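Trainee: Turn this into a model:
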Amino acid sequence: MKLHVSRILPDSVMDAARAHFDVTTRDSTQPMDLDEIRAALATHDVLLPTLGDALGAEAFSGEIRAKGLANFGVGYNHIDVAAARAAGLVVTNTPGAVTDATADIAMTLILMTARRAAEGERLVRAGDWSGWHPTQMLGLHVTGKTLGVIGMGRIGQAIAHRCHAGFGMEVVFYNRSEKEIPGARQLGSVAEVCATADIVCIALAATPETRHLIAAEALAAIRPHAILVNIARGDIIDEAALIDALQAGRIGGAGLDVYEHEPHVPEALRRLDTVTLLPHLGTATLEVREAMGRMALDNAIAIAEGRAPPNPV
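Mentor: Model prediction:
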């Protein structure tokens, strides 16, 4: 069986893949283009794509040998799942493996943004720090504040637990379905969460329904001192509306690991000292990427063998 891996994975995962498959890999770290995707679908039994590999409906219009897509990552908004299924392909992802690492990055962004750490680090590196004084770079004290989580799935719950247990925060959240979460209180709308919280954290899956869920109306509900953190997908936020709110000082700051048109980050966003910007580090630890790779490979083997995969989407 032939497996196409869109971008090289950790060595242990690639070794395991080669033990089960005739493996094709690419030298590039950039997403596959449409011609590459069509060629891979026509010549391989399973594809192992990842973030940015644009598997839209047009990708499935040609000859297809592949039986399925074993996506490397929990998010699969780069795949038109309905079109893939209509073409006879199984689609899987890697939930669970990413939860703690992504929640840890949320905490990194919360603390860095609230305490102005990125701004302070730039000040020191530039040689412009003139020494300590009592009103230097005063930030937001996070202990005892209110966290608002938008999307209370695995990752949202892990963030909520860290903030409640570790920092004594009250937790409110919005979720489409009703949930009972110890130490947290469900509210009826995104706007209500934004209006209540000192820190608003987005932990939703990216779907057509969640695109620009955080736009001008939701941003207007966020209080002037509060910060917005996104560790989900970039297009959940209307980036232009966020920039406008930040430039006008209508919200206190933002911590972003993802962007609407990734990897492009608008210059206006890069210029703002009130924003912490990370290069999509959510799952970027060796242990987590290996666990994701093993999960994706288990899915790929099941697809190739005609069995039900462990993690269908």
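Trainee: Every contact and neighbour count from this point should use C-alpha atoms.
Mentor: OK.
Trainee: Next, the residue minimising distance to the centre of the chain: secondary structure please.
Mentor: Centroid check for the chain by CA atoms, centre = their mean gives A232 as the closest residue, at 3.3 Å. Secondary structure for A232, judged by DSSP: H, G, I helix; E, B strand; the rest coil, is coil.
Trainee: Can you show me the strands along the stretch 151-300 of the chain?
Mentor: Using DSSP state E, counting those that start in this stretch, the strands of the stretch 151-300 of the chain run over residues 170-174, 184-186, 199-202, 227-230, 253-256, 275-277.
Trainee: Before we compare anything, build this one as well:
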Amino acid sequence: MPENNRTKLLIARRVPNAVASRAVSEFRAYVTESDMDAWSVVDFCKKHDVPAVLIGKKSGLQEDHIAALPSTVKIIANASAGVDHMNVAFALERGIVVTNAPDALTECTADFSMLLVLAACRRASEYERIMRSGWGKSFGMTEMLGTRVNGKTLGIVGFGRIGRAVAKRAQAFGMKVAYTDIQRASPALENGAMFYPSLEELLPHSQVLTLHVPGGGTPLMTKKEFGLLPEGAVFVNAARGALVNEDALYEALTSGHLFGAGLDVYRNEPHVDVRFAGLQNVFLTPHMASATIETRDQMGFTALDNIAAVLDGQKALNPV
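Mentor: So this is what the prediction gives:
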């Protein structure tokens, strides 16, 4: 097949129609109708000598998969910010460029994090269930009370793009902001937020805590860390489920130490621990922080922009 008619890209996960249309037009891409697993990706690449692959969580390529890829593969593109579903180090060792989409998710993930904060503090899931069951009973001054966010301190773990975007939204709601990260941000980026050099120092000041760091490895939040939060605190996680020891979180929620939680991510997705579904003081969503039409399109377009650059002999726009 002539070079200009050759399939240059395998899209191994389902993508929005706008992304698929551009991929077919620009790269003569093969677009899967259902998410492919890693070995199916390897087999396709061997048969069709494609130089570029866009993968997802199900097609996350580990060392044995990457070792089996043909030398024609030049780039593995991710349409998400996280790359914990693949072995990046081994891909780079093989000379394969790996890219992600770090900016595409920022605004919508920050919006969603604030939604979780507000929903957990104001008992949104409980109120919604009351209405869906028919209401039928007025509540007095002392019943079904939430906790307001105005005036409270929001602790942010990870003050990168998303963490800073959450800080701006929290400040608009009248919240004070404190954070911890590997290093302190510049005064301009801090925008009045208080820096604590360690998680242990941040936690006692965090009336609401939200996580914005990569997952993997040992859980960041265990019984010790939850115990350091002030009594009546609210915990929010729209980052990665692996950051949390869920037994410790459950204990903190059922003991009354935590007022509530807003959760979008879980350790064993898509199979959430059923204990959380039974708790009234938890607002649960199914890993949907980036789930808007605009953001999902932008995620895919960012991956395609990186592929276009690499195949054109240029540097990747978002190398990992």
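Trainee: re the thing from before, verify the stated contact: the residue nearest to the centre of the first structure with R211.
Mentor: No. If you go by CA atoms under 8 Å, A232 of the first structure and R211 don't touch, sitting 11.4 Å apart.
Trainee: just the strands in the stretch 1-150 of the first structure please.
Mentor: For the stretch 1-150 of the first structure, the strands defined by DSSP E, counting those that start in this stretch occupy 2-5, 22-25, 46-48, 68-70, 90-92, 146-150.
Trainee: Name the stretch among those that sits most buried.
Mentor: Highest mean neighbour count of the strands of the stretch 1-150 of the first structure: strand 68-70, a mean of 29 (counted as mean count of other CA atoms under 10 Å).
Trainee: give me the stretch of the second structure that it matches.
Mentor: In the comparison with the second structure, strand 68-70 of the first structure aligns to the range 75-77 (TM-score structural alignment).
Trainee: Show residues contacting that stretch.
Mentor: Outside stretch 75-77 of the second structure, the residues that touch it by CA atoms under 8 Å, 6 or more residues apart in numbering are 51-55, 96-100, 303-304, 306-307, 310.
Trainee: okay, stretch 99-118 of the first structure sits on what stretch of the second structure?
Mentor: Mapping stretch 99-118 of the first structure onto the second structure (TM-score structural alignment) gives residues 106-125.
Trainee: burial measure for the aligned partner of A291 of the second structure in the first structure, as a count.
Mentor: Aligning on TM-score structural alignment places A291 of the second structure opposite A284 in the first structure. Neighbour count for A284 of the first structure, taken as other CA atoms under 10 Å: 14.
Trainee: for the one 3 residues further on, same thing?
Mentor: Burial measure for E287 of the first structure: 13 neighbouring residues, criterion other CA under 10 Å.
Trainee: How about A308 of the first structure?
Mentor: As a burial measure, A308 of the first structure scores 13 neighbours (other CA under 10 Å).
Trainee: and what of A268 of the first structure?
Mentor: A268 of the first structure - counted by other CA under 10 Å - has 12 other residues nearby.
Trainee: Hmm, A241 and it touching each other?
Mentor: No. The criterion here is CA under 8 Å, and A268 of the first structure misses it with A241 at 11.7 Å.
Trainee: so who does G262 of the second structure touch?
Mentor: Counting by CA under 8 Å, 6+ apart, G262 of the second structure touches 116-117, 119-120, 234-237, 282-284.
Trainee: rerun at 6 Å
Mentor: G262 of the second structure sits next to 116, 120, 236, 282-283 when contact means CA atoms under 6 Å, 6 or more residues apart in numbering.
Trainee: quick one: A248 of the second structure and K223 touch, right?
Mentor: Yes. Contact criterion CA atoms under 6 Å: A248 of the second structure and K223 qualify, at 4.8 Å.
Trainee: ranges for the helices of the first structure?
Mentor: Counting by DSSP state H, the first structure has helices at residues 11-20, 34-43, 81-86, 99-114, 117-125, 154-167, 190-196, 216-221, 239-247, 267-270, 286-304.
Trainee: I'd like to know how many residues surround S25 of the second structure.
Mentor: The number of residues packed near S25 of the second structure is 9, by other CA under 10 Å.
Trainee: before we move on, what about A18 of the second structure?
Mentor: Neighbourhood size, A18 of the second structure [other CA under 10 Å]: 13.
Trainee: Repeat that for G227 of the second structure.
Mentor: Residues lying near G227 of the second structure (other CA under 10 Å) number 17.
Trainee: The first structure: which residue goes with that one?
Mentor: By TM-score structural alignment, G227 of the second structure lines up with A220 in the first structure.
Trainee: Against R250 of the first structure, how distant is its match?
Mentor: Distance of A220 of the first structure to R250 of the first structure, given as CA to CA, to the nearest Å: 7 Å.
Trainee: go on, Q30 of the first structure?
Mentor: Separation of Q30 of the first structure from R250 of the first structure (CA to CA) stands at 36 Å.
Trainee: Equivalent analysis for F173 of the first structure, please.
Mentor: Distance of F173 of the first structure to R250 of the first structure, computed by CA to CA: 22 Å.
Trainee: So the two - more neighbours on which side?
Mentor: Using other CA under 10 Å, the more surrounded residue of F173 of the first structure and R250 is F173, with 30 against 18.
Trainee: so what's that one up against?
Mentor: Counting by CA under 6 Å, 6+ apart, F173 of the first structure makes contact with 148-150, 186-187.
Trainee: what does it align to in the second structure?
Mentor: When the second structure is aligned by TM-score structural alignment, the residue opposite F173 of the first structure is Y179.
Trainee: excluding its backbone neighbours, what's nearest its match?
Mentor: Nearest residue to Y179 of the second structure in three dimensions, chain neighbours excluded: I156, at 4.5 Å (CA to CA, 6 or more residues apart in numbering).
Trainee: which position in the first structure aligns with the one you found?
Mentor: Match for I156 of the second structure (TM-score structural alignment): V149.
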